[in-house]
Structures are given as structure tokens and as C-alpha cells.
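*Asks:* The amino acid sequence is not available; the structure is as follows:
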């Protein structure tokens, strides 16, 4: 008879039954392990490719992941993993996991300043051969610079970004061509009691470094030398710092300048208190939605020049896609990364996510031009744009710049450039204490 699942028998039969059960129990964990690993075997279904990127509220990135998964015809499935919203949090999470050789990371969405650091640490793979050729074909030249370190391609540009000058035609019928012209226009508007502020990123953060980088490049200089081994700065840096100080001390300077980032600039413009704004294209649909009346007079123009004889060189932003050195499926990861930034997916990211594309041909796409009538101006800005210093020590360099130039109203141009030169030199040599 059986009682409560226990087989009542005697002698040898009891021992045989017990041994069979013990052997069966011992085999179960092994079977479970084998079954779990079968999901990674060839022909057993799509293998997961983990894509880590910034959080996207528009849904454009998830659409790209779904499209590419379907296009692979079952060979892989892209899993879109959202990183923290802040760039520092994104970098911190990836750095920690890569330092631990985490093989669950496949495709990495890198800020445009991270490729040299990640490449030098051997955390990402070089793009070579056919994959490299596909990555660079039709891609804008300046965004490709952000993906390159020591003449090797370590990522593929996914999207880019650049600033334009935004202004109100009811206050200034024609936009200024230079910073000096803009400050003069603002001063006249202030005398007339009209909105006159110039909104720009003056808080002590990455945006302040970007502002300075744009100005120094527009003045014919750069923060680092061509080999990124020592600071360059010099007279162009003094000129750039002077422009920042002059704005902060003029009627054009918003009293909140030293605390303002991109979104505060947008809100100030939408509230009607400003005449000019240096910002990214996201401000256009925002103004259209939030202040339709003011939107009727909201226009754009090229970023102002530092000197009339030199073109402006606004600093680009964006995200580059790299393949982790520890990925278990690098071949599929390279293929998937190319798919994620193909023509269809970049167009969706532009129309639904507001992310300017890195493929030149898309700037003539009717759908993009209709949604963004300033597409040609963005393309022109990208053609002459500048990139932030390409160095593994970029984080430290940026901290030095933003710390030294904050607040803009307190800048002593000559002294500030000397301080930056000394501290950047220390940062590049891993010496000294970062402010």
C-alpha cells in the first residue's frame, strides 16, 4: 500500500527505490543548467543582444529594437535597456559593469565624449573591414570624429545634435551675425523696455564647457592640441572667455545665467522675457506647443560668430553606438548596431524623438524637412561644427573648464586661461587635484 507518497515495501526494494530517487534528484540541477544554456545555442531561437542607451520617452528607440529584431529573421532579439537619465549616471553604470567584465552588455550608447576613454581602457571593440565601411558610408564627417580614437573607429554615430540661434522677429527683424551685434541689439531692446535677454547655458556643468568650446573653436583655437597631449588655449581662449564675461555683465545677461541649463533657457524664452536663445532644436516643437502666439515670431539663424571673418563652430552632441569588448556575440552586436542606426530608424528617431540624424541624405528627406524646416541650417552647422576635446581624461578637463569659468560674470579672461592651462595640464598627466 502507499501512504502519503511513501512506498511501503521491505529490504532491498526499499534501498533500490531510495537510490533511484537520489540519482534522479542529483541529475535535476544538471538538466536545468543544460536547458538554460540551450537558449544560446545555434538554431534554438533568437539570441538576446542587450542594448544599453539613454531613456527614450518617445518610443523611437524601442521601435528600432523591434524592427531590427524582426529583420534578423530569428537570429537575434535586441533588448533595449534604459540607462539613468543623467549622462553621469549612464557613464557610471557602464564603467562599473565593464570594469567587472560583465558579458551581458553588447551594444553601448556612448555620449560623444566617451569613446577615447572606453577605447583606451579596452572596453569596446574596434570597427574594421566591411562593418567599418558600412558604418562610415554616408555618415557626416564631424560626428565620425567623436567615434574615432588614434585613427581607429570605435563606435558608429547614432544621432547628433547642435545648437542654433533662436530669436523673435517681433523684436529683431534680422538676426545678429556676431556676439557683439547680439549684445548691441539686446542693449537697445533693454533701453526700450522690451524683452532683451540672451539665454545660454551658464551653470557650472557640462553645458558651460560646451559654450566655451564653441567660442574657442569659433575664435580659431581649441582647448587641447591636435594630439590631445597638452592644452592649447592661448589668445582664442582669452577671446572666448571675454565673450562670456561681456554677456554676463551686459543688459543681455539673464540674472539667473549662472544657474541656467538648456531647459531653463527654453522656459525663459517661452515666458516672453528673452529676445535670443542659444539652444538645441528641441525648443522649436516646445515653443509651438507651449506658446503658439509667440511661436508665430519664433525663428532660427546660424550660431553667432565670435569674429565676423570666421565661421561659427558650434559644438556637437549626440550618441555613438559601440560594441562591448566582453560581448558573447560581437558579430551579431555589430550587425545589430548598424541596423539600429539605419536610414529608417534614424528618420523615426528624428521625427518622433527629436534626434538629428548622422546620415547626410536624411536632411533632404521630405518628411524631415516638413517637420523641421530648419533641417538645412542644422546640416550647415554640422558641416562646420566642432567636437569636444577627444581624450580619455575628458571628464577631468570638462570639470576644470566649468569650474574656472563659473560664474561667467566673475571671469578674468587672462587669469582664467592661465588657471585652466595649468590644471588641464595636470589632468592630462593624472596629477594634481581636480576642483
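*Replies:* Cool, got the structure. Worth saying up front: this structure is predicted, and the values here are computed from it rather than measured.
*Asks:* Please make it C-alpha for all contacts and neighbour counts, starting now.
*Replies:* Noted.
*Asks:* What is the neighbour count of residue 270?
*Replies:* Around residue 270 there are 20 other residues, counting by other CA atoms under 10 Å.
*Asks:* Spell out which residues sit in contact with it, please.
*Replies:* By CA atoms under 8 Å, 6 or more residues apart in numbering, the residues touching residue 270 are 287, 290-291, 294.
*Asks:* Roughly how far does it sit from residue 211?
*Replies:* Residue 270 sits 21 Å away from residue 211, taking CA to CA, to the nearest Å as the criterion.
*Asks:* same deal with residue 325?
*Replies:* Taking CA to CA, one finds residue 325 at 33 Å from residue 211.
*Asks:* so how far is the helix or strand that contains residue 398 from its chain's centroid?
*Replies:* Per DSSP states H and E, residue 398 falls inside helix 394-404. Centroid separation for helix 394-404 versus its chain: 17 Å, with CA atoms, centre = their mean, to the nearest Å.
*Asks:* now stretch 47-63
*Replies:* With CA atoms, centre = their mean, you get 14 Å for stretch 47-63.
*Asks:* and if you look at stretch 15-33?
*Replies:* 53 Å.
*Asks:* Residue 425: what's its closest spatial neighbour, skipping adjacent residues?
*Replies:* Spatial nearest neighbour of residue 425, chain neighbours left out: residue 230 (5.8 Å); criterion: CA to CA, 6 or more residues apart in numbering.
*Asks:* okay but the one you found is in contact with residue 428, surely?
*Replies:* Yes: in terms of CA atoms under 8 Å, residue 230 counts as a neighbour of residue 428; the distance is 7.0 Å.
*Asks:* so where do the helices sit in the stretch 301-435 of the chain?
*Replies:* Ranges of helices in the stretch 301-435 of the chain, per DSSP state H, counting those that start in this stretch, are 330-340, 343-353, 366-371, 375-383, 394-404, 413-428.
*Asks:* try it against this one:
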């Protein structure tokens, strides 16, 4: 946000509040020193694209830091990296491995933390940051910032799979919305509901649900959710492979049972395509991330949109802030990370459409977002051809939080599972995608046991670093 003069006083007060809240909630065990490199110059924060749009909430928080006394002395700049997640990861790895001081604070996808930590590219924060059971951070989310019981980052914004649905379609089929959805709804019950929709859905409806099954990270997420629901772990806490062909076959059966009643386009869909198919009415259910809760009201009336926990297990996503091991401004980079993840900042992230990483953002009425424009409409929207609900906006509760935050989003985050924690995550996800996508699309072997054996070989090799 490029701050006009009349907002500077408000943002200055907001930033001061943020620093006060950090002082009240932060702190470590005191067993290790904080980073001490405190050179001058601009603090550069490297990050992927902000889904809340240009000059989105991340930029607004950086601007708020720059208006504080510490921020005026050590200003920060947000640098959004181009390309997709794999390209961003490669750029960050290349820079940090070279010992470059181009980036001081890096916003890492949660699956990258073990790799960067194992390689010594980010600074250990034990003793500087408290992510323990008594902290304000959601425990499941806090786990994404750790590797081998050491803290390497601060949870910035989280993510979790949710199930969006069309109440108008369900009502037309005579389905009692008083009994659906609930946290106990499973995939078989969802399939039964989809079968009931076949004869009552309106023109344009094609199939029951959609998700992201193109050969990219979305497919990995959907597969891990199916495996976890079937009780199939892939690695232990240290990233060692623990599955086998028999258990993998069980997980593949669970995934296949879901795709049998998915929109055919799901096999080539990423997040934007699946969002558009749902908004256009081609399906009644959508597996997507929390930011869709902000986008969909632009295309659907409030009565035609609802969200529930994902049946079975849901996977965590999100990003964590880590201090570059090569930064000459490491001490100030950590102070900035603490500011960006304090209670007030996390409430701003929640209001803007992200999943906040602190419990207090969801359940403490004293915690408010100090930024005046954190809830401005995003620049992105579903497809122009989708049904339009002009003038609609994200539903909020009496505390001006997203209406689903406390009752749906927070429980989903609390019970979510992580993808495999391993420094070889890049090799793991590529191996899984290669085998599973060919199986789902019919371009590879179709016998489930044979596919499971092939997948076992591929994952065993990938997770051993070969």
C-alpha cells in the first residue's frame, strides 16, 4: 500500500500496537542467543505472489513496519519472485547456496523448510522464537516451522483444504441442510449426496465435485489427503520412508474412489480452473483453499455458497518466514519477522483472506487488525462467465472476522496433517505426480497393485536422496 499522508498516523499507531503485542506474546526459551548480525541497509523479504492482490496485505504490513521507529532506521522491501512455486524455490536455493545477501528474510512454502534447514541456508531460531504448547501459534501450524525438533522459522500464513458447496443444489435435491455438513461427514456420505443430485441439478451441472488433479503440487496434496484418510503414512518425523506396496495400494484405492465422481476436467485442473468450474455451476462441491472464501462471493450470491470441513484428512499449506543464514541484517530480519507474525498482523492476514497462524486471531475479541485497508476487495476473481453476484462480499461475523473463521477454518487447521517432512521433498512430489497422474489419466499402468509397486520404488528412491 502506498500510504497517503492522512493514513500515516493511523499506520504508525497500528505498527506500535503490533510491536507491543509481539512483546507480550513472543519470546523464546532463553537457551540460545538471538541472531546478532545487525548491519545497516534495507531488509529484503523474498516471497511468492500475494493472493490478496497487488499492494495486498503483505505489502501493507511491510509499509506499517516502515513507519515505526525501527522500520525508519531499518526499512524493509517486499520482493515478489516471478514464476510458479518450483521456479521460486529454485531461485531462492540458488541465491542462498551462493552465499548471496540478496535476501534477508525468505517466505518459504512449508514443505521447503526441512530442505533449507538441512542445507544450513536458514538460521536456527531456538531460544529466539517460542513455538511450544504454551505459545499462541496453532500447534499443527507451528510444526511446519520446525525440523528435527529445532525451530527454523515463524509461521506467517497457513492454508488447509476445505469443502465449498452449493446449498441451493442440495435444497433442490431435498437434502436436509440441518444434517449436512458436519465435521463427521465422510467421503461415502458425500458420494451419496452427489448421487442424489444427478436428477435435480440445474442446466450446466456436469458432475459432483472438483479439485486440482493436474500434474503439479495440487495432485500431491489430494493424494496425501487420500492416503492420510486411508491411514497410510509415507514418512516418519525425520523424513524416512515408511510405506510399502500394500499400504500404498490402500491409499490409491481411496484416491480412485474420489475421482470416480469428480468433474472430468479436474484431471487437468489447477486452482483457478477448479474455482471457475465451481463458480460457473458445473459442479456442486469444490476442494479448495481458504482464499476462495473471499473470491467466490464475487460470483455467487450468499445463499448459494457455503463451506465445510473437508471429509477425511485435510493437508496443511502456507508459508513460514525464515532468516537467511547469509544475511548481514539477521537480527533486524528476525525483528521484522516477529512484527509480521504478531497478533495484530495475523488478524490482518485473516481478514484479508489468508488463514492466520495464531489462535488469538480467531478467538480473542481484543485482537484487531490495525490496518485500515486489509479487507479491501482482491484484484483477482473467478471467470468472467461465471454467475455474478455483484455487490456481494465475504461474509463476516460481529467481530468483522470472516464468518467461517472460528467455526470451520480454525478446527480444520487444528486437525490437519502435513505433507512428508523431508529435505528431499522436491524429488518426492515429482515422483508421486509422475506415477499417479499417468494412472489417473489412463496413460500408464492401470492395475492398482502394479501402480502401488511402481510408486513404492519411486518414492523409496526419492526419499533416500538418490
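*Replies:* Nice, I can see it. Remember, it's a predicted structure, so these values are computed and weren't measured experimentally.
*Asks:* Report the TM-score for the pair.
*Replies:* After superposition, the two chains reach a TM-score (TM-score structural alignment, normalised by the length of the first structure) of 0.81; 377 aligned residues with a CA RMSD of 2.4 Å.
*Asks:* picking that back up, out of the helices of the stretch 301-435 of the first structure, which comes closest to residue 143 of the first structure?
*Replies:* Residue 143 of the first structure lies closest to helix 375-383 among these, at 8.2 Å (CA to CA).
*Asks:* Next, the contact list for residue 257 of the first structure, please.
*Replies:* Residue 257 of the first structure neighbours (CA under 8 Å, 6+ apart): 199-203, 248.
*Asks:* Could you do residue 315 of the first structure as well?
*Replies:* 162-163, 210-211, 213-214, 385-388.
*Asks:* Then residue 37 of the second structure?
*Replies:* Residues in contact with residue 37 of the second structure, defined by CA under 8 Å, 6+ apart, are 327-331.
*Asks:* re the thing from before, which of the contacts of residue 257 of the first structure map to contacts in the second structure?
*Replies:* Compared against the second structure with both residues aligned by TM-score structural alignment, their matches' CA atoms under 8 Å, the contacts of residue 257 of the first structure retain 199-203.
*Asks:* Can you list which of the residues you listed are found in strands?
*Replies:* residue 199 (DSSP state E).
*Asks:* right, and out of the kept ones among the contacts of residue 257 of the first structure, which lies closest to residue 76 of the first structure?
*Replies:* Using CA to CA, those come closest to residue 76 of the first structure at residue 201, 42.0 Å.
*Asks:* In the second structure, point me to whatever sits opposite that closest one in the alignment.
*Replies:* Structural alignment (TM-score structural alignment) places residue 201 of the first structure against residue 212 in the second structure.
*Asks:* Please look at its match and residue 223 and confirm they touch.
*Replies:* No: using CA under 8 Å, residue 212 of the second structure is not in contact with residue 223, being 10.3 Å away.
*Asks:* So between these two, which is more surrounded?
*Replies:* Shown here are residue 212 of the second structure and residue 223; by other CA under 10 Å, residue 212 has more neighbours (26 against 23).
*Asks:* surely residue 217 of the second structure meets residue 431?
*Replies:* No: taking contacts as CA under 8 Å, residue 217 of the second structure lies outside contact range of residue 431: 11.2 Å.
*Asks:* Please determine how far residue 265 of the first structure is located from residue 177 of the first structure.
*Replies:* In terms of CA to CA, residue 265 of the first structure sits 20 Å off from residue 177 of the first structure.
*Asks:* Of the two, which one has the most company?
*Replies:* residue 265 (25 against 19).
*Asks:* quick one: what's aligned to that one in the second structure?
*Replies:* Residue 265 of the first structure maps onto residue 274 in the second structure, by TM-score structural alignment.
*Asks:* Spatially nearest residue to residue 61 of the first structure (excluding sequence neighbours)?
*Replies:* residue 349 is the one closest to residue 61 of the first structure (CA to CA, 6+ apart), at 7.1 Å.
*Asks:* Kindly report the same for residue 144 of the first structure.
*Replies:* residue 157 (6.4 Å).
*Asks:* which residue numbers in the second structure go with the helix or strand containing that neighbour?
*Replies:* If you go by DSSP H and E, residue 157 of the first structure is part of strand 156-161. Here strand 156-161 of the first structure aligns to the second structure at residues 154-159, judged by TM-score structural alignment.
*Asks:* which residues in the stretch 1-150 of the second structure form helices?
*Replies:* Going by DSSP H, counting those that start in this stretch, the stretch 1-150 of the second structure shows helices at 5-25, 57-66, 69-73, 85-97, 113-118, 139-142.
*Asks:* need the contact list for residue 156 of the second structure.
*Replies:* 107, 318-321, 340-341, 346, 356-357.
*Asks:* neighbours around residue 98 of the second structure, how many?
*Replies:* So residue 98 of the second structure, with other CA under 10 Å, has 11 neighbours.
*Asks:* Repeat that for residue 352 of the first structure.
*Replies:* Neighbours around residue 352 of the first structure, by other CA under 10 Å: 15.
*Asks:* Does it touch residue 62 like I think?
*Replies:* No: counting by CA under 8 Å, residue 62 is not a contact partner of residue 352 of the first structure; they are 11.6 Å apart.
*Asks:* where exactly do the strands run in the stretch 251-400 of the first structure?
*Replies:* Ranges of strands in the stretch 251-400 of the first structure, per DSSP state E, counting those that start in this stretch, are 274-279, 298-301, 317-323.
*Asks:* Include mean neighbour count when you put these into CSV, please.
*Replies:* Shown next, in CSV, are the strands of the stretch 251-400 of the first structure (neighbours: other CA atoms under 10 Å):
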stretch, mean neighbour count
strand 274-279, 26
strand 298-301, 19
strand 317-323, 26
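*Asks:* Right, I'll call it a day here.
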